[in-house]
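**Student:** Model the structure of this input:
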Amino acid sequence: MADRGRGAARGGRGGSNIKRPMGGPQAAQNADKPRREAILDLSKYVDERIRVKFTGGREVTGILKGYDQLLNLVLDDVTEELQLPHPHIRSLGLTVLRGPTITVLNPVDGSEEIANPFAAAEQ
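**Tutor:** All right, here's what the predicted structure looks like:
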């Protein structure tokens, strides 16, 4: 009576003794599919300073050290630019940024503000 619900034979927590094949038709289909590649090629921005904006409005800049196909980023020498309640900058150091939360990614060097060509000219 004390062993109730504890055996693998009764469907308890114990591991299953059923051996499943490692190959089969499903494995053959997966081998034929092309490997999924990253949407963006960030290799040219490694060791360059980039700016990252997140959902919710947070914004950081740092030196790109690594990334993966899900756009998770590793940045070094990261600074966060806070706007509220008053503008200031705080240092975060080495940081891992989750890809699903990133909305904008751009290099800091080589980008500059230009005049809006669609704005109405003042007279």
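**Student:** going forward, measure contacts and count neighbours with C-alpha atoms only.
**Tutor:** Fine.
**Student:** Please name the residues that touch Ile39.
**Tutor:** Each residue near Ile39 by Cα atoms under 8 Å, 6 or more residues apart in numbering is listed here: Gln69.
**Student:** one more to line up against the first:
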Amino acid sequence: MSGKKETVFDLAKFVDKGVQVKLNGGRRVIGTLKGYDPLLNLVLDEAIEFLRDPDDPLKTTDQTRPLGLIVCRGIAVMLVSPAEGTVEIPNPFVQPDRA
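**Tutor:** Sure, this is the predicted structure:
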């Protein structure tokens, strides 16, 4: 067994392409992936944050604010996906309210 650890993620195919990043605490950011490291620290350029819903801080709205060049700490990254070609669907595991 070698002492070298390999990362599970292959983000090389996303470099210089648009990505969507979901972070701990419900924050969602999109931008152009400029770099990353084995700890999943990400550098995003032209980043835009989707603002949170005031009634439910874990949901985001369509309102945005520009952030520019940012570093997302790997410890806070929950999801990295392409910005184009993904669609958010309703959670199929949510139980309907029984009144």
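**Student:** Can you give me the TM-score here?
**Tutor:** The pair, once superposed, lands on a TM-score of 0.76 when counted by TM-score structural alignment, normalised by the length of structure 2; 88 aligned residues with a Cα RMSD of 2.4 Å.
**Student:** Relative to His88 of structure 1, how far out is the residue nearest to Gly66 of structure 1 when sequence neighbours are not counted?
**Tutor:** Counting by Cα to Cα, 6 or more residues apart in numbering, Gly66 of structure 1 lies nearest to Val74, which is 5.0 Å off, once chain neighbours are set aside. Look at Val74 of structure 1 and His88 of structure 1: by Cα to Cα, to the nearest Å, they are 23 Å apart.
**Student:** ok, the two, which is more surrounded?
**Tutor:** In terms of neighbours (other Cα atoms under 10 Å), Val74 is the more surrounded of Val74 of structure 1 and His88; the figures are 19 against 10.
**Student:** Report the secondary structure element holding the alignment partner in structure 2 of the more buried one.
**Tutor:** For Val74 of structure 1, the aligned residue in structure 2 is Val43 (criterion: TM-score structural alignment). Using DSSP states H and E, Val43 of structure 2 sits within strand 42-52.
**Student:** do the same with Leu67 of structure 2
**Tutor:** Assessed by DSSP H and E, Leu67 of structure 2 sits inside strand 60-72.
**Student:** List the buried residues of that strand.
**Tutor:** By neighbour count on 16 or more other Cα atoms under 10 Å, the buried set for strand 60-72 of structure 2 is 60, 70, 72.
**Student:** Which one of the residues you listed is nearest to Val21 of structure 2?
**Tutor:** Nearest to Val21 of structure 2 out of these is Cys72 (Cα to Cα; 8.8 Å).
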